[in-house]
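**Q** Here's my sequence, what's the structure:
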Amino acid sequence: MTGTFTISLDLELHWGGFEKWPLDQAKRSYFDNTRELIPELLRQFEQYGVHVTWATVGMLMHTKKSELIENFPALKPRYKQSELSAYSFIETQGIGNNEEEDPYHFAHSLVKKIPDYKGQELASHSFAHYYCNEEGQNVKEFDADCKAIQYAARKYNQDLQSLVFPRNQFNADYLKVCHNNGIKIVRANPVDWWWNTADGALKESKWKRFNRGLDAYFNIGGKTSYTSQAIKKEENVYLLPASRLLRPYNPKETFLNQKKINRIKKEMSIAAQNGEFYHLWWHPHNFGLYPEQSMKGLAEILQHFKSLQNKFNMRSLNMSEIADKLDKTALSNTTPIS
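**A** Okay, the predicted model is just below:
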């Protein structure tokens, strides 16, 4: 049995939190650092042979505002809390005319690099950072959003096959729409209760966030690696559980920074030894405050993968590659991949 290591990244820039992050000078610097890191991340992943799914907000895929507006879906999410809408943000706060003028809401020059690197998959994080568990929106509006990002991806000669729900608002009722729009696999949340996102973006309790953070350092949750039997299929879409959020370097955490890296390495080792899946994820902008230190921690993880590859023949696959493997296994009616 062969263990599988996968990474999925939520590429959002300011679209990931426009409703709560004023775009002041500090936040601009944060996203400037993020943009500088992305080419280095691509080089590092290729160097270590790590295949990654880059779940990207569709609005970032455009070169200019007029093109973005032209690609708006006819149906837009009618959230009860209108501040959650990217369209409302554009109307009330405004964005620049192109990437040169506004590199926080446009990222064509970065997005186009992704498919050029071996094993890197361009995937969907919805067109407009769509929240699937918020009051007011509905499945028809989500369907329009799915169609809009697939249309945007055609400029890159890509048919998006993988999806990560923004803010991890997994909604099983929307899986049929995903399938109808070409999606074969989505990232599912870890099983621990603090990853339940049914409450929506603005109602999440501090207690839930506290436990989620605590679990990064101490073993208060369940086992993070899993066999192929744990990858369920609903409405013809595979549900690939997340294992662990890679939290960035924090100077206030002293020894805890290394503790969380060591914990991830230990979990990867368990997956490699048992022939299981291990699914790491984060947002590239998480590295925006302390990029050098955060990249150092990531390098340690990537080097550990190479050692597991050499010792246990561990492999790396992106999400769509995992879906392809699962499909082939089902067609051949052999033992599920693990």
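**Q** going forward, measure contacts and count neighbours with C-alpha atoms only.
**A** OK.
**Q** so V139 sits right up against A172, yeah?
**A** No - contact between V139 and A172 fails when scored by CA atoms under 8 Å: they sit 11.1 Å apart.
**Q** Go ahead and confirm Q137 touches Y79.
**A** Yes - using CA under 8 Å, Q137 makes contact with Y79 at a distance of 5.3 Å.
**Q** To compare with the earlier structure, here is another sequence to fold:
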Amino acid sequence: MNGHFIISLDYEIHWGVFDKKTVDDYRENLINVSKVVDRLIELSDTYNIRLTFSTVGFLFAKDKVDLFRYIPKNKPTYKIENVNPYTLLEHIGHNENDDPFHYALSKIKEIKNNGNHEIGTHTFSHFYCHAHGQTFEQFDDDIKASVDIAKTLDIDIKSIVFPKNQINPDQNFDKPYLEACKKHGITSFRGKEKSFIYNIHSTKKYRNLLIIRLLKPLDAYFSLTGSNTYNIKEINKNSIICNIPSSRFLRPYNTKLKFLEPLKLRRIKKAMKHAAKHNETYHLWWHPHNFGVNMDKNFENLENIFKTYKKLNKTYGFQSETMTGLSSKIK
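**A** Coordinates of the predicted model:
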């Protein structure tokens, strides 16, 4: 099997950052998400690249009444209340027209009707699997809700990206969560990079050590952890559902660090070439709201990456695929 290029997008708008930032704190990034999605689709179609939009289930609702229709009775009981999105529901608008930060039905329909891309789940409520107080039963109900609300658009959810990447399939206590995904028809998930700096369990006290917080951004520009490409069949010999680990978070354009942008792109393109030459997989990801500011610069960088993909596709047969498309090939 040839090498593969995977792009997954954590499509969440405000639901992904509400516990850290208000709408006003992050307004420019959030208000431009719709434009970003349009440009992502247009550019990816130009280069024949397929995207996986891992979408928070709340965004599927046509209005607040519709949203409450799908909310599970067994909601998460996080010990830290400010990470619970359900506390925000009474404050959001009635529908997408008066609140584009918490609804996205029209854009989801556009993605679906395009036909080239996949809509997966980012859980129904941006569920934190490692947060203290939540339970497996609550997660199971959350996934059921995300699958059910998508079915109203004839969308069959087959892939999942866990919020904050809070899953580690090598830990016994996480295996039931993957079993729940399988039970509800999900066939693949985005796992973590191999390096220890990406695999510290989010409930551990040392997750915020300064050295860890420094190494991650440095790794975007300098090869601290290698290419992070992999043989997809080798890592899935004993998987409950298909693990398609991330290779790199595409950090948004940073005006203060613009002198490092060439290094960031070189790191990504070099790893893509390694994957193409060795018939491995390279999985790039980010959030659409990351592109909400410096939009033109971000898309300039992305087109640079896409041009590299086209060359690798022609030279090595490197193939763009959705998460579900790749998991189907493995089967």
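**Q** So after superposing, what's the score?
**A** Put the two chains on top of each other and the TM-score (TM-score structural alignment, normalised by the length of the second structure) is 0.94; 324 aligned residues with a CA RMSD of 1.6 Å.
**Q** Show me what N257 of the first structure lines up with in the second structure.
**A** When the second structure is aligned by TM-score structural alignment, N257 of the first structure is paired with E261.
**Q** So the residue nearest to that match when sequence neighbours are not counted: helix, strand or coil?
**A** Once flanking residues are discounted, E261 of the second structure sits nearest to Y253: 7.3 Å by CA to CA, 6 or more residues apart in numbering. Put simply, Y253 of the second structure is coil when judged by DSSP: H, G, I helix; E, B strand; the rest coil.
**Q** do Q158 of the first structure as well
**A** coil.
**Q** just M295 of the first structure next, same as before
**A** helix.
**Q** What are the boundaries of the strands in the stretch 1-150 of the second structure?
**A** Secondary structure of the stretch 1-150 of the second structure (DSSP state E, counting those that start in this stretch): strands at 4-11, 52-55, 118-121.
**Q** Ok, which of the ones you listed comes nearest P72 of the second structure?
**A** If you check each of these against P72 of the second structure by CA to CA, strand 118-121 wins as the nearest, at 16.1 Å.
**Q** on contacts alone, who are the packing partners of the closest one?
**A** strand 52-55, helix 105-114, strand 159-160 (3 or more CA pairs under 8 Å, 6 or more residues apart in numbering; DSSP states H and E).
**Q** would JSON lines of those with distance to H94 of the second structure and mean neighbour count be doable?
**A** Below are those laid out as JSON lines (distance: least, CA to CA, whole Å; neighbours: other CA atoms under 10 Å):
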{"stretch": "strand 52-55", "distance to H94 of the second structure": "20", "mean neighbour count": "27"}
{"stretch": "helix 105-114", "distance to H94 of the second structure": "13", "mean neighbour count": "16"}
{"stretch": "strand 159-160", "distance to H94 of the second structure": "27", "mean neighbour count": "29"}
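**Q** Could you provide those in CSV, with additional columns for distance to S188 of the second structure?
**A** Output for those, formatted as CSV (distance: least, CA to CA, whole Å):
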stretch, distance to S188 of the second structure
strand 52-55, 12
helix 105-114, 19
strand 159-160, 5
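**Q** Among those, which comes closest to K237 of the second structure?
**A** Nearest of these (CA to CA): strand 159-160, 18.3 Å.
**Q** what's the mean deviation for that closest one versus the first structure?
**A** Aligned to the first structure and superposed, strand 159-160 of the second structure gives a mean residue distance of 0.3 Å (mean CA distance after the TM-score superposition for the first structure).
**Q** and D174 of the second structure, what does it touch?
**A** 167-168 (CA atoms under 8 Å, 6 or more residues apart in numbering).
**Q** That one should be in a helix, yeah?
**A** Yes - counting by three-state DSSP, D174 of the second structure is located in a helix.
**Q** And for I220 of the first structure, the neighbour number?
**A** Using other CA atoms under 10 Å, I220 of the first structure has 12 other residues around it.
**Q** That one matches what in the second structure?
**A** By TM-score structural alignment, I220 of the first structure lines up with L224.
**Q** Tell me the spacing between that match and L214 of the second structure.
**A** Going from L224 of the second structure to L214 of the second structure by CA to CA, to the nearest Å gives 11 Å.
**Q** do the same with T123 of the second structure
**A** Counting by CA to CA, the gap from T123 of the second structure to L214 of the second structure is 29 Å.
**Q** More neighbours: which of these two?
**A** T123 (25 against 11).
**Q** Trace F305 of the first structure over to the second structure, please.
**A** Using TM-score structural alignment, F305 of the first structure pairs with Y309 in the second structure.
**Q** Which one of the helices and strands packed on strand 118-121 of the second structure lies nearest to H289 of the second structure?
**A** Using CA to CA, those put strand 52-55 closest to H289 of the second structure, at 12.7 Å.
**Q** ok, average deviation of the closest one from the first structure?
**A** Averaged out, strand 52-55 of the second structure is 0.5 Å away (mean CA distance after the TM-score superposition for the first structure).
**Q** Which residues does stretch 206-219 of the first structure contact?
**A** 194-195, 220-221, 244-245, 247, 256, 259-260, 263.
**Q** hey, where'd the helices end up in the first structure?
**A** 25-48, 65-70, 86-92, 108-111, 139-153, 175-180, 206-214, 256-274, 291-312, 319-332 (DSSP state H).
**Q** Distance to H285 of the first structure added to the ones you listed, as a markdown table?
**A** Formatted as a markdown table, the helices of the first structure follow (distance: least, CA to CA, whole Å):
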| stretch | distance to H285 of the first structure |
| --- | --- |
| helix 25-48 | 5 |
| helix 65-70 | 22 |
| helix 86-92 | 18 |
| helix 108-111 | 14 |
| helix 139-153 | 21 |
| helix 175-180 | 26 |
| helix 206-214 | 17 |
| helix 256-274 | 18 |
| helix 291-312 | 9 |
| helix 319-332 | 21 |
